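[1] Quick one: sequence and predicted model below, then my questions.
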Amino acid sequence: MKKSEKVKGKEKVAARSQQYKTAGIIVAVAAIIIACIAVYFVYFAAPAVVAVGDTINVTYTGTFDNGTVFDSNAGKSPLTFTVGGGQMIPGFDAAVRGMKVNEQKNVTLTPDQAYGAYNPALVRIVPTSQLPANQTYYPGEPLGFRSSVDGSEHIVYVVNVTDAGVAIDANSPLAGQNLTFAIKIDSIQKASSASTATVTP
């Protein structure tokens, strides 16, 4: 083999070696870039916020204007519902939108955002003859009521008991009231994916 051929062979080997080194550097840089992007999304990307269609877990406490608590699930199982699904009163459903996991807020709802205005027309007297015999009723007692029109079931409340019959009220006990809710988002199940954001212990 001629000396010139030996030199050419060495040059080819050196060129290949340089190509391998360059390729290795490109792969390493690409890996670093991918790792940086992953770190960004984990630590710096905007956290998930509640939107229509999401299923969320909520801890709440509801109070009247005078501060009396009328309902709370604090220390109990979270309330789970789908935002925009018609499962909650309008004001509560609207209040959670845009909130993040572990975020807390207080919101006061007027009757039109909650259980509506009190309607006196929903109070009526059921004659004793239409009630089960030997049944005792008490003011404030809830009763299951089935509509004779569409068969739907409702809860009514005993207002008064007389010899003529029982006065019942189909208004919600919270109708006509301003209601304040302390709300905390415990988790968000996004509607667009199977990912779930949860509270950090």
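    Received, thanks.
[2] hey, let's count contacts and neighbours off CA atoms from now on
    OK.
[3] Now do Gly151 against Val42, distance only.
    52 Å (CA to CA, to the nearest Å).
[4] Now do the strands in the protein.
    55-63, 69-72, 79-82, 104-109, 123-127, 142-146, 153-161, 165-169, 179-189, 196-198 (DSSP state E).
[5] Can you say which of those strands is nearest to Gln18?
    Proximity to Gln18 (CA to CA) singles out strand 196-198 among the strands of the chain, at 46.9 Å.
[6] now for the closest one, which elements pack on it?
    The contact analysis (3 or more CA pairs under 8 Å, 6 or more residues apart in numbering; DSSP states H and E) places strand 196-198 against strand 179-189.
[7] Grab the longest helix from the protein for me.
    Secondary structure of the chain per DSSP state H: the longest helix is helix 3-43.
[8] so who does the closest residue to Thr80 other than its chain neighbours touch?
    Spatially, and ignoring its direct neighbours in sequence, Thr80 is nearest to Asn57 (4.5 Å; CA to CA, 6 or more residues apart in numbering). Residues near Asn57 by CA atoms under 8 Å, 6 or more residues apart in numbering: Pro78, Leu79, Thr80, Phe81, Ile185, Asp186, Ser187, Ile188.
[9] got another, please set it beside the one above:
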Amino acid sequence: MTKAKVTQHDRITLAVIGKLDNGALFYEVTPQEPLVVELGDNQLPPSVETALIGMRVGETRKIRIDPDEGYGPRLKDLLHEVPRPTIEKRLKPKSGMVISQQVERDGKKCVVPATIIEVNDETVVIDYNHPLAGHHLTYELTVLAIEEPA
């Protein structure tokens, strides 16, 4: 059943554009392939969910969220300096290159992306922070459909 305004626990269909403060696009969901979420299921940051409450179909709203609510702050302890010969066994390192690294989390091995941020004569500095960590994120949300919870 279609509703007039978004309320908590509604199933909503969205188009979303996510940009950084410098205008760089980091996320886009088009009306042709929309995002469908149920408010209250923790699929969206809390501020985004709050911004959607009261919106109508066809309405667009912008919201800016802090790093703490997005991908967290940039952490210095996630920068690792590795001897260059160790890296060069696998690849020729270049600043800005994204690589896959195997790490252990909670006793399980998993692969995570990491970014090479500096290449020196002796060492390579690898950043394990999420690329969006430390950034404010601006989302432009357009409600395409609203359905009452089942």
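    Perfect, thanks for sending it. If you're wondering where the values come from, they're calculated on a predicted model, not measured in any experiment.
[10] Work out the TM-score between the chains.
    TM-score for the superposed pair, counting by TM-score structural alignment, normalised by the length of structure 2: 0.72. Supporting figures: 147 aligned residues with a CA RMSD of 3.1 Å.
[11] Make JSON lines from the strands of structure 1 and add distance to Ala48 of structure 1 to it.
    Formatted as JSON lines, those follow (distance: least, CA to CA, whole Å):
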{"stretch": "strand 55-63", "distance to Ala48 of structure 1": "12"}
{"stretch": "strand 69-72", "distance to Ala48 of structure 1": "25"}
{"stretch": "strand 79-82", "distance to Ala48 of structure 1": "15"}
{"stretch": "strand 104-109", "distance to Ala48 of structure 1": "15"}
{"stretch": "strand 123-127", "distance to Ala48 of structure 1": "45"}
{"stretch": "strand 142-146", "distance to Ala48 of structure 1": "40"}
{"stretch": "strand 153-161", "distance to Ala48 of structure 1": "37"}
{"stretch": "strand 165-169", "distance to Ala48 of structure 1": "43"}
{"stretch": "strand 179-189", "distance to Ala48 of structure 1": "8"}
{"stretch": "strand 196-198", "distance to Ala48 of structure 1": "7"}
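[12] And those strands: which comes nearest Glu11 of structure 1?
    Here strand 196-198 is closest among the strands of structure 1 (CA to CA), at 56.9 Å.
[13] The most centrally placed residue in structure 1 and Ala197 of structure 1: what is the separation?
    When CA atoms, centre = their mean is applied to structure 1, the residue found nearest the centroid is Ile56 (2.8 Å). From Ile56 of structure 1 across to Ala197 of structure 1, the span is 9 Å (CA to CA).
[14] what's the answer for Cys36 of structure 1, then?
    22 Å.
[15] So for the two, which sits in the more crowded spot?
    Per other CA atoms under 10 Å, whichever of Cys36 of structure 1 and Ala197 has more neighbours is Ala197, with 17 against 12.
[16] List the residues that contact that one.
    Ala48, Val101, Ser187, Ile188, Gln189.
[17] for Thr2 of structure 2, same thing?
    By CA under 8 Å, 6+ apart, the contact list for Thr2 of structure 2 reads Ala145, Ile146, Glu147, Glu148.
[18] In ChimeraX, how would I select just the buried ones from those?
    Here is the ChimeraX selection string for the buried members of the contacts of Thr2 of structure 2, based on 16 or more other CA atoms under 10 Å:
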select :145,146,147
